[in-house]
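Engineer: Turn this into a model:
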Amino acid sequence: MTDITASPYVRQDIVAERPAPVKTTGFVGLMRSRLFNSPTNILLTILGALLLWYTVIPSITFLFVDAVWTGKDRTACLPEKAGFVVGACWPYIQAKLPQLMYGFYPEAERWRVNLTFLLAAVLLVPMLIPRLPAKGLNSGLFFVAFPVVAFFLLRGGGITGFGVSWTAGLLQLVDDSVISAGQALLNLSKSSAIGPLLWIIGQFITVVGTAIQWLIFPLTWLRDMIQSSSQPVWGDFAVTAVIVTLLVFWLRGGLRTGWRALVPSIVTFIGIAIVIKLMALDKGGLPIVDTRLWGGLLVTLVVSVAGIVTSMPIGIALALGRRSTIPLIRLFSIAYIEFWRGVPLITVLFFATYMLPLFLPGNFTVDGLVRALIGIALFTGAYQAENIRGGLAAIPRGQGEAASALGLSWWKTTSLIVLPQALRHVIPNLVNSFISLFKDTSLVSIVALFDLLGSLRASFADPVWTTPSTAFTGFAFTGVIYFIFCFGISRYSLFVERRLNAHSRN
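Structural biologist: From the prediction side, this is the model:
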């Protein structure tokens, strides 16, 4: 047998080791492939490092290394008293933190603000987690029940009549008007040439008025019976519960399917009754705290959240109105959007606070904070309308045509097919508007509302904490708060965007 090792085609020595492959992962790989892979990137890396060196390092030194952490007044933060270079004056933040959080809200009542924040977190966090069930109930509690509870918690006061006395009064007014109209026609029929016809119409209207009387009688009897043994508010509350429950029962299909809505309606009113009793709203409620005493982070969150929540339905309605085929609705939407987009927010706030009361009747007043909220909602709604209109324009016409071919109405096509896709397309634009609104709440300080920045500037007037580093420390602290909220909104929007677009990824 031939020895293959003696063949000239077989290598006799060991192959030398090849050099290790260039590392493209980790920190070294990042530097080699991204930071120093070309002359341009080398220059940019050096400039970025210098920028960080001259900005981040001094900031960290000011906020932590040279900072003063303990002290009772400004003397602890003065360089000549401390004996070294003084950075951030954190004792000032500790002393003014209640003012930055609550403004001038009475100290004894600040538990109400804390409870409101806690309820908001308890309702908001489960709604933001996609896998948790009962999203409909959670949304209803957050967007409907929570604002009412928060209003009575923050402002205080009780309820008188619970708003149902107007319902019974309206029914009584309709009853009286119908019967009066029927009697007038009967009297007119005696001397008119078409008397028989007027007599028939008058008799019919009188019968309708009598039926309304019989319809109102059980509600009036129930209200009077409960009021005779308890507070007047509970009689009106019972009438409200009965009327709303019957309306829900009728709107959901009556005997055929409406009975399914009876239990949720009854449970809802039982929950409202429990809240009224716990908060003593039937006996005057909590002490009233005027909104002029609100301030700090409380006002910032109230204004921003109320503006975000109320501007969305306004924007959706205007976006659909601008695309409407009805000329009157389309022209109104266009005029509204162009008007509010052409006016600065500061002008809107000034007009809503100082000019609007001049156009109202003398005995009609609107709270200053409510006026600012209305102005912000109307202003932001115009911008949201254009964002949403861009999403609507991105939806192919075939989507609506396919829905029409399946027999869906315009409302179902818009709410179930077109609008969800449009909102998914404009999530970045909507979130950008939300973040901008959250930061623009600082403008309410021009109308005597002390938000977070307004409370910070007000704290500078305290001579006990007047130091060279006080202002820098305060603005750095509030800047961190704004960054935390804005960054959290941005990150969550990216999460929602990736989740909604998961089906379109390859």
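
Engineer: going forward, measure contacts between C-alpha atoms and count neighbours the same way
Structural biologist: OK.

Engineer: contacting residues for residue 337?
Structural biologist: 318, 382-383, 385 (CA atoms under 8 Å, 6 or more residues apart in numbering).

Engineer: try it again with 10 Å
Structural biologist: With contact taken as CA atoms under 10 Å, 6 or more residues apart in numbering, residue 337 is in contact with 315, 318-319, 322, 331, 378-386.

Engineer: Drop anything exposed from these.
Structural biologist: 315, 318-319, 322, 378-386 (16 or more other CA atoms under 10 Å).

Engineer: Go through those and name the one nearest residue 82.
Structural biologist: The shortest approach to residue 82 among these belongs to residue 380, at 48.5 Å (CA to CA).

Engineer: Tell me how far residue 311 lies from residue 375.
Structural biologist: Spatial separation of residue 311 from residue 375 under the definition CA to CA, to the nearest Å is 10 Å.

Engineer: Can you check which residues contact both of the two?
Structural biologist: A shared contact of residue 311 and residue 375, defined by CA under 10 Å, 6+ apart, is any residue touching both; here these are residue 381.

Engineer: And the host helix or strand of residue 483, what does it pack against?
Structural biologist: Using DSSP states H and E, residue 483 maps to helix 470-500. For helix 470-500, the packing partners by 3 or more CA pairs under 10 Å, 6 or more residues apart in numbering; DSSP states H and E come out as helix 90-102, helix 297-322, helix 419-425, helix 427-440, helix 452-459.

Engineer: I'd like those helices laid out as CSV, including distance to residue 115.
Structural biologist: Output for the helices and strands packed on helix 470-500, formatted as CSV (distance: least, CA to CA, whole Å):
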stretch, distance to residue 115
helix 90-102, 13
helix 297-322, 12
helix 419-425, 33
helix 427-440, 22
helix 452-459, 19
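
Engineer: Before we compare anything, build this one as well:
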Amino acid sequence: MVASTRNAPFVRAEILPPLPAPVSENTVSGWIKTNLLATPKDVLLTILALAVLVWTVPGIINWLFIQASWTGSDRSVCATIVQGGAQPDGWSGACWAFVSDRFQQFMFGRYPIDQRWRPLLVAVMFIALLTPLLIPKAPHKGLNALALFVIFPVVAFFLLHGGFGLRVVQTSLWGGLMVTLILSFVGIAVSLPVGIVLALGRRSNMPVIRTACITFIEVIRGVPMITVLFMANVMLPLFLPTGWTVDNFVRALVGVAIFSSAYMAEVIRGGLQAIPKGQYEGADSLGLSYWQKTLLIVMPQALRLVIPGIVNTFIGLFKDTSLVSIIGMFDLLGIVRLNFTDASWASPVTPLTGLIFAGFVFWIFCFGMSRYSGFMERHLDTGHKR
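Structural biologist: I've put the predicted structure just below:
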């Protein structure tokens, strides 16, 4: 029996004509149409943005590259007055000769020149161990992690500091990007496991453990990192037996690790609270112990959910290492600023060029961490949000 269409509000009497295939966003034209020209408002904003770029970019390129000084051994190559042109009666372009001349110092600080093969060897070992750990399909992850987080720090310490026949290099001579990377690596390697323990302790049913973790987290998060560094530098020796001393660099490492662990704990706790209650109940129904439930069921899901927060904490830690200059350590930014006082390179464009170089190095590392976190999110995505 054919259904009646008399009371239907609308019945199509003809077949729709074929429509053109949708524009793919994978093409350049499709991306432009979707993201830049989708609405009149988008078109207006795109035009304004292009106008700003046309107005600013040529001058920036001219200053950074065209009129820049690339070689030289003193400020004379960077102190030239430009008459007329794009920069009338102004100073010359960027002084990349300053960066080139002091590049090794920016990397290693005052580390002895004849011994700089040692931090280079440590850097090669670090890259060789870190690369397979970051590749999801690389085998032997457990051995790789053991080598990177247990064996490598010991070997790196003796290579950088000395011993076993190597000349001792005091940490007061360390500086530059080397110090930034060491502080960041130690802070990251310590903050993640300690943060997990603190997060679990804050959610513990035992009042003593829960109160201790809450007190530690809230006290550390309630003060600036500079305060924590000062406390580590001044108060840490007071808790040691008489006659014992702690190197200033070790004090900075302790301060950075303590500060980052408190922030990491709250990030991890947010992931634990996002896990549905059914996951806990399902693990209990299988007869799993607390640690089996936590390590095998809950924690992997929680860490996956808070990857952006974890990486954001890592990025903040990497940038905050510049604060160690307050206690006499010179990281990349600190050693760059220290060289501004050198009379042989005193020039109006030298400080700006040095800061641009330091900012670009920080951006490279932070952008790399950000992109890798995005890759891991996509790799570990199992449709939880769908």
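
Engineer: Quick check: TM-score for this pair?
Structural biologist: The TM-score (TM-score structural alignment, normalised by the length of structure 2) is 0.88; 363 aligned residues with a CA RMSD of 2.3 Å.

Engineer: returning to that earlier point: of the buried ones among the contacts of residue 337 of structure 1, which is the nearest to residue 114 of structure 1?
Structural biologist: Closest to residue 114 of structure 1 out of these is residue 380 (28.0 Å), distances taken as CA to CA.

Engineer: Not counting its neighbours along the chain, what's nearest the equivalent of that closest one over in structure 2?
Structural biologist: In structure 2, the residue paired with residue 380 of structure 1 is residue 260, using TM-score structural alignment. Taking CA to CA, 6 or more residues apart in numbering, and ignoring the residues beside it in sequence, residue 260 of structure 2 has residue 191 as its nearest neighbour in space, at 5.6 Å.

Engineer: The alignment partner in structure 1 of the one you found: what's it in contact with?
Structural biologist: Across the two structures, residue 191 of structure 2 finds its equivalent in residue 311 of structure 1, going by TM-score structural alignment. Residue 311 of structure 1 sits next to 305, 317, 374, 376-385, 434 when contact means CA under 10 Å, 6+ apart.

Engineer: Let me know the closest of those residues to residue 409 of structure 1.
Structural biologist: Nearest member of the contacts of residue 311 of structure 1 to residue 409 of structure 1, counting by CA to CA, is residue 317, at 17.4 Å.

Engineer: before we move on, back to that, assumed the match of residue 380 of structure 1 was part of a helix.
Structural biologist: Yes. The assignment for residue 260 of structure 2 is a helix, going by DSSP: H, G, I helix; E, B strand; the rest coil.

Engineer: I would like the range of structure 2 that aligns with the helix ranked longest in structure 1, please.
Structural biologist: Identified as the longest helix of structure 1 according to DSSP state H is helix 195-229. In the comparison with structure 2, helix 195-229 of structure 1 aligns to no range at all (TM-score structural alignment).

Engineer: Now the element after that helix, going C-ward?
Structural biologist: Sequence-wise, the next helix or strand downstream of helix 195-229 of structure 1 (DSSP H and E) is helix 232-251.

Engineer: For that next one, enumerate the helices and strands it packs against.
Structural biologist: Under the contact definition 3+ CA pairs under 10 Å, 6+ apart, helix 232-251 of structure 1 sits against helix 165-189, helix 195-229, helix 262-278.

Engineer: now the ones you listed in CSV, with mean neighbour count and distance to residue 49 of structure 1?
Structural biologist: Conversion of these to CSV gives the following (neighbours: other CA atoms under 10 Å; distance: least, CA to CA, whole Å):
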stretch, mean neighbour count, distance to residue 49 of structure 1
helix 165-189, 17, 69
helix 195-229, 16, 75
helix 262-278, 14, 58
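
Engineer: closest to residue 18 of structure 1 out of those helices?
Structural biologist: Across these, the minimum distance to residue 18 of structure 1, taken as CA to CA, is reached by helix 262-278, at 75.0 Å.

Engineer: And for residue 178 of structure 2, the neighbour number?
Structural biologist: Residue 178 of structure 2 is flanked by 22 other residues according to other CA atoms under 10 Å.

Engineer: any idea what it aligns with in structure 1?
Structural biologist: Taking TM-score structural alignment as the alignment basis, one finds that residue 178 of structure 2 is matched in structure 1 by residue 298.

Engineer: Contacts only, for residue 114 of structure 1.
Structural biologist: Taking CA under 10 Å, 6+ apart as the definition, contacts of residue 114 of structure 1 comprise 101-102, 120, 154, 298.

Engineer: what does residue 202 of structure 2 give?
Structural biologist: Residue 202 of structure 2 makes contact with 196, 208-217, 265-266, 269, according to CA under 10 Å, 6+ apart.

Engineer: ok, and the closest non-adjacent residue to the residue nearest the centre of structure 2?
Structural biologist: Most central in structure 2 under CA atoms, centre = their mean is residue 315, positioned 2.7 Å from the mean C-alpha point. Once its chain neighbours are removed from consideration, residue 315 of structure 2 has its nearest residue in residue 366; the separation is 5.7 Å (CA to CA, 6+ apart).

Engineer: what about the one you found, how many residues close to it?
Structural biologist: The burial count assigned to residue 366 of structure 2 is 19, neighbours taken as other CA under 10 Å.

Engineer: my read: it touches residue 184, true?
Structural biologist: No. Using CA atoms under 10 Å, residue 366 of structure 2 makes no contact with residue 184, being 11.5 Å away.

Engineer: Mutual contacts of the two, please.
Structural biologist: Residues touching both residue 366 of structure 2 and residue 184 comprise 314-316, 318-319, with contact defined as CA under 10 Å, 6+ apart.

Engineer: from the middle of its chain, how far away would stretch 169-187 of structure 1 be?
Structural biologist: Using CA atoms, centre = their mean, to the nearest Å, we find the averaged C-alpha position of stretch 169-187 of structure 1 to lie 44 Å away from the chain's own average C-alpha position.

Engineer: Other residues contacting it?
Structural biologist: Residues from elsewhere that reach stretch 169-187 of structure 1, judged by CA under 10 Å, 6+ apart: 164-168, 188-189, 192, 195-213, 215-217, 220.

Engineer: hmm, 7 Å instead?
Structural biologist: The list of residues contacting stretch 169-187 of structure 1 from outside it, by CA atoms under 7 Å, 6 or more residues apart in numbering, reads 198-199, 202-203, 205-206, 209, 212-213.
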